[in-house]
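*Asks:* Quick one: sequence and predicted model below, then my questions.
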Amino acid sequence: MLFNSLDFAIFLPIVFFIYWFLVNKSIKKQNIVLLVASYVFYGWWDWRFLSLILFSTIVDYCLGNLMYRTEKVSRQKIFLYTSLFVNLGLLFYFKYCNFFLDNFINAFSFFGLNFNVSTLKVILPVGISFYTFQTLSYTIDIYRRNLEPAEDFISFAAFVSFFPQLVAGPIERATNLLPQFYKRRVFSLEKAKSGLRQILWGLFKKIVIADQCAKYVNIIFDNSDGYSGSTLLVGAILFAFQIYGDFSGYSDIAIGVSRLFGFNLMKNFAFPYFSRDIAEFWRRWHISLSTWFRDYLYIPLGGSRGGLKMKIRNTFIIFLVSGFWHGANWTFVIWGALNAIYFLPLLLFNKNRSNMDVIGGKSYIPTFKDFVKMLLTFSLTVFAWIFFRALNLEHALSYIVGIFDSTIFSTPEVAPFFLNIYILSFLIIEWFGKNSDYAIEKLFVKRSRVIRWAFYMLIVFVIIGNVSNQQDFIYFQF
């Protein structure tokens, strides 16, 4: 079920009514409603994969309890490794099996050895990368004694399958989200209003920015050989806005919907395109994944505690694994490697934590120095996004060569006027809202109700006017 669909527009009020008006006096009944709603939400796409979520839930629930109850470290490790093997094994099979088979065949064919091995017809379950990492945080934190096992199976199952963030995050830690299923949720009108505002802004990002960019991005990337360098550059820039609007828009909707039900999810995006270096960008982009890799991979590998070689090694491991997490394609690995290379000078000169504050503070205009840094960081990011969007390495390289052609100085063949207006308006609103959790959280809140509601209605009308070009969420494929 898609957030930007009629199905969800009917589904959400029904669940909301049952949750707050019929079972609001019982935490357990509310959790059951959320569990059933989550399974309906996920099963709307393909009911067969509900068994996969249920299997992972049962396995980790049992292993978590067994791990916590035993005092022997050796047994705790056995239970932890079992959880890792089951969860990562399922992820490997569904997401990477054909990738490794294809590369195995190609490697031997290079030496003249041909194998008649057929690839498997495996359908990638939506959101498997997200809920796999979410359940792994549960077992790892129990092993570390940072968390006690779930109080009951219903609470844990609802945590694993919580429908707002089930298929595309944020990737919640068990230490943050799971305890919220134990507590009584009291309806808050202010919280609900804030959630609706964030949902509205998320829909604007998705439908008006991402989906409209996608229309031109798909044309340019799918026919890149026939376009000028300037047009290819426009296509790469539009994809940068597409993927940001698409993914951060999903996160905004997920966080807003969760707030309607009394839950607080972690912030997943913090205006990343206003970053002044790549380190700052990665502190602001897909925060739930970046911090997951930091806490469960980077730090256990030694983090920044060792010598320079260890720091460099761990940095490349993190970025390469992050790239591979996104998909079974060498383009994602190169994308990760590029970001590691971008990050390296900051690491070598100990500048990776230079920009911890919000750019410009509360100023309306950034300094010239900050503007140049922001533009350079955005340019590096756009270049890396080409590998992320390209079908394969050959396509990515030919696209890049095409950009740096003499025709880069020509007039672009694709120049969508209204989309440019939307993007410019979007950037202005994001800039003025950069000190908030989401751009319109505090915008016009202190103004009169007429001005505030006129602004909201304008966003609604713009969304309705662009709803005909709906696209799937990009991160559903991950």
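*Replies:* Yep, it's here.

*Asks:* only C-alpha atoms for contact and neighbour calcs from this point on.
*Replies:* Will do.

*Asks:* Name the helix or strand for Val234, please.
*Replies:* Element membership of Val234 [criterion: DSSP states H and E] is helix 229-260.

*Asks:* for that helix, packing partners?
*Replies:* helix 189-203, helix 211-222, helix 368-389, helix 393-403 (3 or more Cα pairs under 8 Å, 6 or more residues apart in numbering; DSSP states H and E).

*Asks:* One more pass at 6 Å, please.
*Replies:* helix 189-203, helix 211-222, helix 393-403 (3 or more Cα pairs under 6 Å, 6 or more residues apart in numbering; DSSP states H and E).

*Asks:* With mean neighbour count and distance to Ile421 as added columns, please give those helices in JSON lines.
*Replies:* JSON lines is the format used below for those (neighbours: other Cα atoms under 10 Å; distance: least, Cα to Cα, whole Å):
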{"stretch": "helix 189-203", "mean neighbour count": "20", "distance to Ile421": "17"}
{"stretch": "helix 211-222", "mean neighbour count": "20", "distance to Ile421": "12"}
{"stretch": "helix 393-403", "mean neighbour count": "18", "distance to Ile421": "24"}
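
*Asks:* Okay, one more to line up with it:
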Amino acid sequence: MFFNSLAFAVFLPVVFFLYWFVFNKSKSTQNALLIVASYCFYSCWDWRFLFLLVFSTFLDYYTGIQIEKGKSERSRKFWFWLSILVNLGFLGVFKYYNFFAASFSELLNSVGIQASPILLSVILPVGISFYTFHGLSYVIDIYLKRIKAEYNFVDYSLFVSYFPLLVAGPIERATHLLPQVKVKREFNFQTAKEGVCQIIWGLVKKVVIADTCATYANAIFDNYTSMNSFSLILGAIYFAFQIYGDFSGYSDIALGVSKLFGLDLLRNFNYPYFSRDIAEFWRRWHISLSSWFRDYLYIPLGGSKGGIWMKIRNTFIIFVVSGFWHGANWTYLAWGFINAVYFLPLLLSNSNRNNIDEIHLKFNFDSVKVIISILSTFLITCVAWVFFRAKTITDALLYLKQIITNKQFYFQYLENDRYNYELLIIIGLFVLIEWNNRNKVEPLSGKGNMLKIVIAIAAIIALGTFSDYKEFIYFQF
């Protein structure tokens, strides 16, 4: 069930009505309803993997209690590592086994040793990377005595399986979401109104921006050898807006839906393409994942407190692991490595925290520098996105080489040519709207919001009617 589907358009109002008008007597009945709704939501993809979600939930619930009750450090470590290894084991088997098996086989074949790997014919359970990280952070926080174990299984199950964030985040923390699910929620009209606005803007990002850009980005990347420099540059830009509109759109819808139920989720995107350097970009892009790796990997490794080589090591570890989290492909590792290279000069020069203030432009030279910084950051981000989107590292390198060597700049006809100049106008308007509303959670609230909402809905209907894409990109991660 997709957020942008008719099924969800029916599912959400039904759950909303039951939540506030039938199961509103206590927080326990509210939570029970949301768990049932979440399991129904998840089962729409493949009901068989529901058992994996339930097992993962019970594992971390039980081991969390055992860690807290452990009378010795040895006992605490046993339950802690049991949870870590089982969770990562499931993730490794479903997501990474075939990659490692095939890569090892290719390595043996390259040195003359014939090998035929045994590959698993299984699909990746949707959302496994997200709900696994929910459980891992919970267990780690208990082990480090940051939080107490949750003894109410219903409350904990809702934390892990809450349907707005279940399949593509944001990656929640027990310290943030669990306290909210442990109390009864009261309906707040203003919060619900804000939620509706955020849902609509998320759909604009997905349907109007991401899906429209996908038409061109896919055509260009799939036929890059016959594309000229201008088309390839546009292809990289289109994909940059596709993945931003797709993923941040999902996050906006998730946050908006959650507001309808009186729950507040972590913000996952903060206008990342207005960043002035790559460090600021990573403070604004997929915030829940970046902060997760910072708190549970980067800082435990020593962060930036050690010597220069430790700083370099930790930077590359955090970015390469982040790339590998996205998928079992060398292109994701390359994407992470490239971002580490981008980030390293800022870290070593202690300038990675320079741009933490709000952006204000005036008619002066400093504003020109800010605009140049934003454009150059977007440029290098697009270069990295080429590796993220390409099927192989070789394809990515040839794509970039073709941009440099072709030297032809004109619009090329594409088979899916529904939009051409219009798409650039749509992207330009989208950037302008986001820029003018960059200090708000979303652009639709505030003065004249009804007119904004009507225009947004009209755009969703007009472009969504012809959309070839439904699934969100991050479902595959």
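*Replies:* On my side now, so go ahead. This is a predicted model, so every value here is computed, not measured.

*Asks:* Give me the TM-score for this pair.
*Replies:* Here the superposed chains carry a TM-score of 0.96, computed using TM-score structural alignment, normalised by the length of structure 2; 471 aligned residues with a Cα RMSD of 1.6 Å.

*Asks:* Could you work out which of the helices and strands packed on helix 229-260 of structure 1 reaches nearest to Val358 of structure 1?
*Replies:* helix 189-203 (20.3 Å; Cα to Cα).

*Asks:* before we move on, back to that, quick one: the helix holding Val234 of structure 1 to structure 2 mean distance?
*Replies:* Taking mean Cα distance after the TM-score superposition for structure 1, the mean distance separating helix 229-260 of structure 1 from the aligned residues in structure 2 is 0.4 Å.

*Asks:* After that helix, which helix or strand is next?
*Replies:* helix 278-284.

*Asks:* Next, the buried residues of stretch 342-362 of structure 1.
*Replies:* The neighbour-count criterion (16 or more other Cα atoms under 10 Å) identifies Tyr342, Phe343, Leu344, Leu346, Leu347, Asn352, Ile359, Gly360 as the buried residues of stretch 342-362 of structure 1.

*Asks:* related to what we said a few turns ago, now render the helices and strands packed on helix 229-260 of structure 1 as JSON lines, adding distance to Gly249 of structure 1.
*Replies:* Shown next, in JSON lines, are these (distance: least, Cα to Cα, whole Å):
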{"stretch": "helix 189-203", "distance to Gly249 of structure 1": "4"}
{"stretch": "helix 211-222", "distance to Gly249 of structure 1": "11"}
{"stretch": "helix 393-403", "distance to Gly249 of structure 1": "26"}
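
*Asks:* Indicate which one of these is closest to Phe316 of structure 1.
*Replies:* Shortest distance between Phe316 of structure 1 and those, using Cα to Cα, is found for helix 393-403: 19.6 Å.

*Asks:* Quick check: that closest one compared with structure 2, mean distance?
*Replies:* Mean for helix 393-403 of structure 1 is 1.2 Å (mean Cα distance after the TM-score superposition for structure 1).

*Asks:* so that helix matches what in structure 2?
*Replies:* Residues 393-403 of structure 2 are matched to helix 393-403 of structure 1 when aligned by TM-score structural alignment.

*Asks:* what about the helices and strands packed on helix 229-260 of structure 1, which gets the closest to Leu289 of structure 1?
*Replies:* Smallest distance to Leu289 of structure 1 across these (Cα to Cα): 19.3 Å, for helix 189-203.
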